[in-house]
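Asks: can you look at this prediction? I've put the sequence above it.
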Amino acid sequence: MKKAKSRIAILGTGGTIAGFIDSTIATTGYTAGAIDIDVLIKAVPQIRDLADISWEQIANIDSSNMCDEIWLRLAKKIAKLFAEGIDGVVITHGTDTMEETAYFLNLTIKSDKPVVLVGAMRPSTAISADGPKNLYNAVALVANKEAKNKGVMVAINDKILSARGVVKTHSLNVDAF
């Protein structure tokens, strides 16, 4: 008997992972939050092998513009999704305020279901964009039954970090956390 796939919602908030610049070699000078979440998901079709995916664009901003209103919208949306039976949530997010959002959600989400924030250090239009692999890893993490009861996490650059301990230490390096 084939095992049912996890139902995972991906919520887009913008950031470098959704960044755009009219050059495939540029990794700075881009516009963050320029690419919609559906485009990011289409760029990684392999995630559909991991889970049944739904998505929603919550915001599409440079994460330096993250605010309480968006944090509250995220927390309420996640609570609603969990009440509706979603198994886990991935949030695409800019790295400038990823720690703050992860910590806020860790304090406000009352569920054993996984919530994982994911971002990128290079825009989606770069030859060496890191967002697609990071998104795949985040979905794989949420789809794994071992991710339950771990609190809010960050998945970036092949690392899994807790919301309570995540710290960004570099503004340009791919290994920024």
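Replies: Nice, I can see it.

Asks: going by C-alpha atoms from here, please, whenever you check contacts or count neighbours.
Replies: Will do.

Asks: how long is stretch 148-161 end to end?
Replies: In stretch 148-161, first residue to last residue: 14 Å (C-alpha to C-alpha, to the nearest Å).

Asks: buried residues, it. List them.
Replies: Lys148, Gly151, Val152, Met153, Val154, Ala155, Ile156, Asn157, Ile160, Leu161 (16 or more other C-alpha atoms under 10 Å).

Asks: tabulate those in JSON lines, adding columns for secondary structure and distance to Val142.
Replies: Conversion of those to JSON lines gives the following (DSSP: H, G, I helix; E, B strand; the rest coil; distance: C-alpha to C-alpha, whole Å):
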{"residue": "Lys148", "secondary structure": "coil", "distance to Val142": "8"}
{"residue": "Gly151", "secondary structure": "coil", "distance to Val142": "11"}
{"residue": "Val152", "secondary structure": "strand", "distance to Val142": "10"}
{"residue": "Met153", "secondary structure": "strand", "distance to Val142": "10"}
{"residue": "Val154", "secondary structure": "strand", "distance to Val142": "11"}
{"residue": "Ala155", "secondary structure": "strand", "distance to Val142": "10"}
{"residue": "Ile156", "secondary structure": "strand", "distance to Val142": "13"}
{"residue": "Asn157", "secondary structure": "coil", "distance to Val142": "16"}
{"residue": "Ile160", "secondary structure": "strand", "distance to Val142": "11"}
{"residue": "Leu161", "secondary structure": "strand", "distance to Val142": "13"}
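
Asks: residue contacts, Ser124?
Replies: Ser124 sits next to Thr16, Ile17, Ala18, Gly19, Phe20, Ile35, Leu40, Asp130, Gly131, Pro132 when contact means C-alpha atoms under 8 Å, 6 or more residues apart in numbering.

Asks: if we can go back for a sec, dump the buried residues of stretch 148-161 into TSV; add distance to Ala59 as well.
Replies: Shown next, in TSV, are the buried residues of stretch 148-161 (distance: C-alpha to C-alpha, whole Å):
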residue	distance to Ala59
Lys148	26
Gly151	23
Val152	19
Met153	20
Val154	19
Ala155	20
Ile156	20
Asn157	23
Ile160	24
Leu161	23
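
Asks: Asn173: which of those residues is nearest?
Replies: Asn157 (10.4 Å; C-alpha to C-alpha).

Asks: remind me, longest helix of the protein?
Replies: helix 68-83 (DSSP state H).

Asks: okay, one more to line up with it:
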Amino acid sequence: METHEAEANQVVVLGTGGTIAGTAADPGDNVGYQAAQLGVAQLVSAVPALAAVSLACEQVAQLDSKDMDFATWRQLAIRVAAHLAREDVAGVVITHGTDTLEETAYFLQRVLAPKKPVILTAAMRPATALQTDGPQNLLDAVAVAQDPQASGVLVVFAGVIHAAEQVRKAHSYRVDAFVSSDGARLGLVEEGQVRWVQGLGQARPGVGLEVLPTAAKDWPRVEILLNHVASDGRLVRALLAQSTDDKPGGLVVAGTGNGSLSQDLEAALREAQAQGVRVLRSTRCDAGPVTASADALPSAGALSPVKARVELILQLLNESKS
């Protein structure tokens, strides 16, 4: 039985950049800013209440999350695992950009499946804004990281606690930009107090750090396609026509409704399958699973297209190691 709750009291804050670390020349400008300008130690020092918490800071990366890459993912996973292995660490908080936060959260959950909490947080407004949201989000994230009931990879944003598998960025501008599919939020942070509204659920096992290649070129190529009116298979066949080194190892298709596909697109995807390309069928809808069927292409379940892509990348990596 693990006893880290009784022994651990330190929270490690890992910085990766994003809007939460962004600055603008005009405090009234919430759009024309430069992301990833402030270090994580500066973000922590801007929240006076965190002075009472045992914290350690580490800058893992400094980028706009639209530019997140495999090398940064691998390094972040390694650093998270290293800190979680320490007996004095209660949990890890990661400051991140909002654009690809949901992908990073799912990636870390599937690679590490941590027992201790790993909390991702971010901001929709830069640190220099008149009403910046980053400091409160960071304070809330640390509160959840210290909570004895917290475990696994979670997203804390605008006072709401989300699971890595269900969270999605649903708005391009509002400060409450994230939602959980089917209303599956886990809890709330209210004036520093964590209130859970449902259980964390059963986490999938982690694939482990050892499946992650060192070189970005060794990560499998997985592309996302979209079903729409007059969708055909030309993009699929163009991908299949590429050289062996450039051909994708997997394709995720965001179908309409319950993962439905046009006849032409489905035919092309089945051609891809016949050539050894793995295919997962997701939905372009904001919520709801894709029903599995023996006659249909494989379902991604309730994963969004971008998370289905992460899942397929990790499956391919895991299979290549076995």
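Replies: Cool, the structure landed. Only a predicted model underlies this, so the values are computations on that prediction, with no experimental measurement involved.

Asks: TM-score of the superposed pair?
Replies: Between these two chains, after superposing, the TM-score reads 0.93 (TM-score structural alignment, normalised by the length of structure 1); 172 aligned residues with a C-alpha RMSD of 1.3 Å.

Asks: so where is the longest helix of structure 1 in structure 2?
Replies: The alignment of helix 68-83 of structure 1 onto structure 2 (TM-score structural alignment) spans residues 70-85.

Asks: now do stretch 10-17 of structure 1
Replies: With TM-score structural alignment as the criterion, stretch 10-17 of structure 1 aligns to 13-20.

Asks: what of stretch 124-134 of structure 1?
Replies: By TM-score structural alignment, stretch 124-134 of structure 1 lines up with residues 127-137 in structure 2.

Asks: endpoints of the matching stretch, how far apart?
Replies: 12 Å.

Asks: the buried residues of stretch 148-161 of structure 1: which two are farthest apart?
Replies: Most distant of the buried residues of stretch 148-161 of structure 1, by C-alpha to C-alpha, are Lys148 and Asn157, 21.2 Å apart.

Asks: which parts of structure 1 are helices?
Replies: Counting by DSSP H, the helices of structure 1 are 37-42, 47-50, 68-83, 98-108, 131-143.

Asks: the longest helix of structure 1 vs structure 2, average distance?
Replies: Once the two are superposed, helix 68-83 of structure 1 sits an average of 0.8 Å from its aligned residues in structure 2 (mean C-alpha distance after the TM-score superposition for structure 1).

Asks: go ahead and name everything in contact with that helix.
Replies: So helix 68-83 of structure 1 is in contact with 9, 58-59, 88-89, 101, 104-105, 108-111, 113, going by C-alpha under 8 Å, 6+ apart.

Asks: so what does Thr27 of structure 1 match up with in structure 2?
Replies: Checking TM-score structural alignment: Thr27 of structure 1 goes with Asn30.

Asks: excluding its backbone neighbours, what's nearest its match?
Replies: Arg125 (5.6 Å; C-alpha to C-alpha, 6 or more residues apart in numbering).

Asks: picking up where we left off before, buried ones in the match of stretch 124-134 of structure 1, by neighbour count?
Replies: For stretch 127-137 of structure 2, a neighbour-count test (16+ other C-alpha under 10 Å) marks Ala127, Thr128, Ala129, Thr132, Asp133, Gly134, Pro135, Gln136, Asn137 as buried.

Asks: what's the angle between the biggest strand by length in structure 1 and helix 68-83?
Replies: Ranked by residue count under DSSP state E, the longest strand found in structure 1 is strand 51-61. Strand 51-61 of structure 1 runs at 170 degrees relative to helix 68-83, counting by axes from the mean of the first three to the mean of the last three C-alpha atoms, to 10 degrees.

Asks: and strand 51-61 of structure 1, which residues are buried?
Replies: Ala51, Asp52, Ile53, Trp55, Ile58, Ala59, Asn60, Ile61.

Asks: pull up the gap between the fifth one and Glu100 of structure 1, please.
Replies: Distance from Ile58 of structure 1 to Glu100 of structure 1, counting by C-alpha to C-alpha: 17 Å.

Asks: kindly report the same for the second one.
Replies: For Asp52 of structure 1, the distance to Glu100 of structure 1 under the criterion C-alpha to C-alpha works out to 28 Å.

Asks: give me every residue that touches the closest residue to Pro126 of structure 2 other than its chain neighbours.
Replies: Once flanking residues are discounted, Pro126 of structure 2 sits nearest to Gly22: 4.6 Å by C-alpha to C-alpha, 6+ apart. Applying C-alpha under 8 Å, 6+ apart, we find Gly22 of structure 2 in contact with Tyr33, Gln34, Ala35, Ala36, Gln37, Leu38, Arg125, Pro126, Ala127, Thr128.

Asks: redo that, cut-off 10 Å
Replies: Counting by C-alpha atoms under 10 Å, 6 or more residues apart in numbering, Gly22 of structure 2 touches 30, 33-39, 63-64, 97, 123-129, 134.

Asks: and it, how far is that from Glu87 of structure 2?
Replies: Taken as C-alpha to C-alpha, the span from Gly22 of structure 2 to Glu87 of structure 2 is 33 Å.

Asks: and for Ser151 of structure 2?
Replies: According to C-alpha to C-alpha, Ser151 of structure 2 stands 15 Å off from Glu87 of structure 2.

Asks: could you do Asp67 of structure 2 as well?
Replies: Relative to Glu87 of structure 2, Asp67 of structure 2 is positioned 33 Å away (C-alpha to C-alpha).
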